[in-house]
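Student: Provided below for reference: sequence and predicted model.
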Amino acid sequence: MQNLRSVANIMLSALMFALAGVIVKYVSSEMDILSLVFWRNMFSFICVVLVGFFSGQLSFKSERKSTHALRALFTFFALLTYFYAVQNTELSTAVLLQQTSPVFVPIIAFLVLKRLSDRYVWTGTMIGFLGVAFTSGVGTHNLNKGDLSGIISGIMGGAATITIWLMSDTESPYRQMLFFSLYTLIYSLVFLPWVWDSFTLSLLPFLIVLGIVTTLAQFFLSVACSYASTDKIVSWTYMSVVFAALFGYVGWGEKLTTGMLAGMLLIIIGAQISQKRV
């Protein structure tokens, strides 16, 4: 039952990440990336505080504030580079490169936590990544700045996932979201002199929704990590590439080929393999 809950939550997280990509793809034509990140963080913090206030969970007490700050820092840079990638390359490709993070999770887990993931994790992760490559068609064009930014986003995302793993034994998903939104807002205040005049009322609904869906993506990821070992389930985040490919097909007429459908199947197979027990 816990495995089912973890998979359901991480797939919801993947869906939210893909939806965020759609919003960024649309809004980035009218707003620069620094502004997008700042207003996303602002509305995310407001949303989390309101939820905590009305639910009675609002509290800034924690013994792991340094880990919260580190998670937020990694995610902050992941957002910056992800939004830039979405703006400067195809949606499915940007999501693919951001979702290289599962590849880095077992590597970082070994280097930082001295934990060597089992063969099923490595096999499933690589099969899923191969499926992602088919789905996105990443080999069909030369790497550009947007692609490189997406790769950096993947590395930062993997590091952030490890910090979530480290906190999941003591920090509730809501507390993680509260400190995550607080610290990312603090980090983005450095951009305030450049973004203050960028806000336009017509973009308000999109910015609010962007803040909500990216916060939900992080929330569902935190919940999933509280139910199961992170390295066993993180390959399911590859599903965001599937969602992004479908959104790209519907919204921007991006191609949906037989190879992409085969890649989607490989993603699911790889995620299933990762969950197997030795």
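Tutor: Right, received. Where do you want to start?
Student: C-alpha only now, for contacts and for neighbours.
Tutor: OK.
Student: what does the one helix or strand Ala159 maps to contact?
Tutor: Per DSSP states H and E: Ala159 is located in helix 145-167. Residues from elsewhere that reach helix 145-167, judged by C-alpha atoms under 8 Å, 6 or more residues apart in numbering: 64, 67-68, 70-72, 74-75, 77-82, 84-89, 93-105, 108-109, 222, 225-226, 229-230.
Student: please list only the buried members of the residues you listed.
Tutor: With burial judged by 16 or more other C-alpha atoms under 10 Å, the buried subset of the contacts of helix 145-167 is 67-68, 70-72, 74-75, 77-82, 84-89, 93-105, 108-109, 222, 225-226, 230.
Student: try this one side by side with the last:
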Amino acid sequence: MIATTQLPPPRVFLAAVLLLGAEFCFASVSALVKYLSTDLPEEQLVFFRNIMAFLVLLPWLWRKGPGAFKTKAWGFHLSRGIAGIAAMYLFFYAIAALPLAQATLVLLLTPFLIPMIGRIWLHERVTRQTWFAIFIGFIGVFVFLNPVHMTLSPMIAVAFCAAVLAAFTKTLIRQMSGTESTSKIVFYFASISTVLSAIPLIWLWESIAQEHWLGLAAIGVFATAGQLGMTKAFSLAPAASVGVFTYSSVIFAAGFGYFFWQEPVYWHMAFGTLIIMVAGYFALRNRRRSEI
């Protein structure tokens, strides 16, 4: 009898492809930010990332109608907006100063920080297996950064703070999802982040060269495409099945950094990424078992 290889279900395969595409989009945003930051302040890039994404989302939001955005959770939305925009500022600062792969890798600590924030803030139970996966994840970051043989930039700490704030916002979203629709969460974050990021430009606005407008528009398009692709992927398949593909953004970022900025790629970076992917996989599998 001829042996056959069991293929993943079509929905899981499609979700994996969508997630890979989403992570490529996110890495593209980082590369565009790094490129444009040589001529434009990061504060201006944050504003255009938000307003361009808001404009791309506007037709979809318009079809929902004004009644879809009534809310009583103003505190949650405002907190999420402030924390989210702060995380974005810090991450953009880190991208401008660090190799792309380094900045992206540190931000990918976010999934490991969410259980820690949930434990401290919401007193949620965290299993031993999850704590072990978190520990292994941090070892992976240590291996990737290789601080014993390489001098680390202080901007690594800035990227880590961005990861902490990103984990906080995702914990807030989980709290809000019980009463707030996805449309509301997206609308209020897009609105609040656009308004907040416009304020510093009263003092920091710089004229924009004609050749940079396409890049600014592309940031919004790639950011929105990545968000929509990621959302669709996790609606097709559970995070435990496809979540490990989120770490592909490090590979894409390393590729962009190597080809466009000649940022070196070392063996310890690949080994560290592999450790983090394995730790993330087991953390997701354990979370799925704990929810059953």
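Tutor: The structure has been received and is ready for your questions. What you see is a predicted model, and the numbers here were worked out from it, not measured in a lab.
Student: just the ones of the buried ones among the contacts of helix 145-167 of structure 1 in helices?
Tutor: 67-68, 70-72, 74-75, 77-82, 84-88, 93-98, 101-105, 108-109, 222, 225-226, 230 (DSSP state H).
Student: counterpart of Val112 of structure 1 over in structure 2?
Tutor: Val112 of structure 1 maps onto Trp121 in structure 2 when the alignment is built from TM-score structural alignment.
Student: does that match count as helix, strand or coil?
Tutor: Secondary structure, DSSP: H, G, I helix; E, B strand; the rest coil: Trp121 of structure 2 is helix.
Student: what does Phe187 of structure 2 correspond to in structure 1?
Tutor: Using TM-score structural alignment, Phe187 of structure 2 pairs with Leu178 in structure 1.
Student: kindly report the same for Ala159 of structure 2.
Tutor: Looks like Ala159 of structure 2 aligns to Gly150 there (TM-score structural alignment).
Student: what's the burial count for that match?
Tutor: By the criterion of other C-alpha atoms under 10 Å, Gly150 of structure 1 has 31 neighbours.
Student: how near is it to Ser222 of structure 1?
Tutor: Gly150 of structure 1 sits 22 Å away from Ser222 of structure 1, going by C-alpha to C-alpha, to the nearest Å.
Student: and for Lys255 of structure 1?
Tutor: 33 Å.
Student: same deal with Val105 of structure 1?
Tutor: Val105 of structure 1 is 15 Å from Ser222 of structure 1, by C-alpha to C-alpha.
Student: excluding its backbone neighbours, what's nearest Ser241 of structure 2?
Tutor: Val12 (7.2 Å; C-alpha to C-alpha, 6 or more residues apart in numbering).
Student: my read is that the one you found contacts Ala239, right?
Tutor: No - between Val12 of structure 2 and Ala239 no contact is recorded; they are 10.1 Å apart, counting by C-alpha atoms under 8 Å.
Student: who does the longest helix anywhere in structure 1 touch, helix- and strand-wise?
Tutor: Determined from DSSP H, the single longest helix within structure 1 is helix 2-27. Secondary-structure packing of helix 2-27 of structure 1 (3 or more C-alpha pairs under 8 Å, 6 or more residues apart in numbering; DSSP states H and E): helix 65-88, helix 91-98, helix 204-227, helix 230-233, helix 239-252.
Student: give me the next element, helix or strand, following the last one.
Tutor: Scanning forward in sequence from helix 239-252 of structure 1 by DSSP H and E, the next helix or strand is helix 258-274.
Student: buried ones in that next one?
Tutor: 260-261, 263-274.
Student: between those residues, which sits nearest Val49 of structure 1?
Tutor: Ala271 (34.0 Å; C-alpha to C-alpha).
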